[in-house]
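Undergrad: Next come a sequence and a model predicted from it.
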Amino acid sequence: MLPPRRFPVLSDAGLLIGRLAIGVMFVAHGWKKFADTGHSEVAAGFDELGIPLPDAAAAFATYVELLGGIALIIGLLVPLAGVLLAANMAGAFYYVHMDQGFFLDKGGYEYVMVLFAASLLLAGTGAGRFSLDGLIWGRRREDASERESVPA
C-alpha cells in the first residue's frame, strides 16, 4: 500500500495544468484538420504518406485530437481519451516522424514523443480532483466508502 500523499492538492493542480496545456495542443491540431484543412485534404495527405485506410485514419486523427483534447481540458473520460490520443501519436510517430530523426525542426519525433508520453501519463493517473471525472467518480468513491463504513 502506498503512503498517503503529503500535499494531494499539488498533484491535482499539476494534473489540471498538464491537462489544459496538452488538451489545447490537441484541440488546435484537430481543429486545423477539421476546419482549415478539411477531411479530403487530410485524407489525401495521409494517402501520400502511405497510411492505410486514409479516409478512416483522417477521421480518427481529426476527431480524436479535437474531442480528446476537449475531454482533457474539461477532465471527462481522461483515461479513455489518453489512450486514444496516445494511439494517434503512435501512428504519427510510425507513419510520419520515425525516419526524420529526433528534432522537430527536421520533421522529427520529439513533439510526438512528448504528446504520446503525456497522453499515457494522463491515461494512467486520471484527471485528478479538479475535473469532471473527479466530480463524478470522486463522489461515487466517497459514497461507496461511506456505505462500507456503516455497520449492518
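TA: Thanks, I have it. Residues are numbered from 1 along each chain as shown.

Undergrad: Only C-alpha atoms from now on, for both contacts and neighbour counts.
TA: Fine.

Undergrad: List the buried residues for stretch 90-99?
TA: For stretch 90-99, a neighbour-count test (16 or more other CA atoms under 10 Å) marks 90-93, 96-98 as buried.

Undergrad: Pull the residues that contact that stretch.
TA: Stretch 90-99 is contacted from outside by 49-51, 107-109, 112-113, 116, using CA atoms under 8 Å, 6 or more residues apart in numbering.

Undergrad: What of stretch 63-79?
TA: The contact list for stretch 63-79 (CA under 8 Å, 6+ apart) reads 19-20, 22-31, 81-82, 84-85, 88, 122-127, 130-134.

Undergrad: second one coming, line it up with the first:
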Amino acid sequence: MPQLVRDSVLLVARVVLGVILVAHGLQKVDQGVSATAEGFGAMGIPLPEAVAVLTMAVELGGGALLILGLLTPIAGLLAAVILAGAIVFAHLGNGIFAADGGWELAAGLGVGALVLAVVGPGRFSLDQLLVRRR
C-alpha cells in the first residue's frame, strides 16, 4: 500500500470516528450529567455519575484528539474501553443490530479506535508533526 494512501485512509478513519465520538459526547452533555448517570444506573453501570463524566470526557476529548491525531494511542485506547463498557452494559443483550439496540455500532467504533491506537494516526496528524519536530 503506498504511504500516501495509507496516511489518507488513517486520516479519514480518525476524522470519521472522532466526529461520531464527539457527537455522542455532545448528546450526553446536552442531557446533562444527572440524566446520563440516571440512564447509566438503570443499565446497571456501577458508579453511574463518575462513569457519565468519564464517558463524556472520553467521547468529547478523545474524539477531538482523534480528529487532530494527537495522543492517538491514548485516545484510541480510552475510546475502545468506553465502547467495550457500552457493549457489555447497554448492547450485548439486544443482539447484533444497532436498530434493535444491539452491539454492532459500538463494536465497530471500538475496534476502529483500537486499530488507531495500535497502528497510529498516520503522517497527517499532530502526533507525526510533533515527532518530526523532535
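TA: Looks like it came in fine. Keep in mind the model is a prediction, meaning the values are calculated, not measured.

Undergrad: So after superposing, what's the score?
TA: The TM-score (TM-score structural alignment, normalised by the length of structure 2) is 0.97; 134 aligned residues with a CA RMSD of 0.9 Å.

Undergrad: now, which of the buried residues of stretch 90-99 of structure 1 lie within helices?
TA: Within the buried residues of stretch 90-99 of structure 1, residues falling in helices by DSSP state H are 90-92.

Undergrad: Go through those residues and say which is closest to Phe60 of structure 1.
TA: Distance ranking of those against Phe60 of structure 1, using CA to CA, places Gly91 first at 10.8 Å.

Undergrad: For that closest one, what is the corresponding residue in structure 2?
TA: Using TM-score structural alignment as the criterion, the counterpart of Gly91 of structure 1 in structure 2 is Gly85.

Undergrad: Check which residues of the lengthiest helix in structure 1 are buried.
TA: Looking across structure 1 with DSSP H, the single longest helix is helix 8-31. By neighbour count with 16+ other CA under 10 Å, helix 8-31 of structure 1 contains the buried residues 12, 15-16, 18-20, 22-27, 29-31.

Undergrad: next SSE after it?
TA: Toward the C-terminal end, the helix or strand that comes next after helix 8-31 of structure 1 (DSSP states H and E) is helix 39-48.

Undergrad: Centre of the chain to that next one, how far?
TA: Here helix 39-48 of structure 1 is found 23 Å from its chain centre; the criterion is CA atoms, centre = their mean, to the nearest Å.

Undergrad: ok now whatever helix or strand comes next after that helix, how far from the chain's centre?
TA: Sequence-wise, the next helix or strand downstream of helix 39-48 of structure 1 (DSSP H and E) is helix 54-74. From the chain centre to the centre of helix 54-74 of structure 1 is a distance of 9 Å (CA atoms, centre = their mean).

Undergrad: And helix 54-74 of structure 1 against structure 2, how far off on average?
TA: Once fitted to structure 2, helix 54-74 of structure 1 is off its aligned match by 0.5 Å on average (mean CA distance after the TM-score superposition for structure 1).

Undergrad: now that helix: which residue numbers in structure 2?
TA: With TM-score structural alignment applied, helix 54-74 of structure 1 matches the range 48-68 in structure 2.

Undergrad: do the same with stretch 11-27 of structure 1
TA: So stretch 11-27 of structure 1 sits over residues 6-22 in structure 2, by TM-score structural alignment.

Undergrad: Quick check, central residue of structure 2?
TA: Nearest residue to the geometric centre of structure 2 (CA atoms, centre = their mean): Ala79, 3.6 Å.
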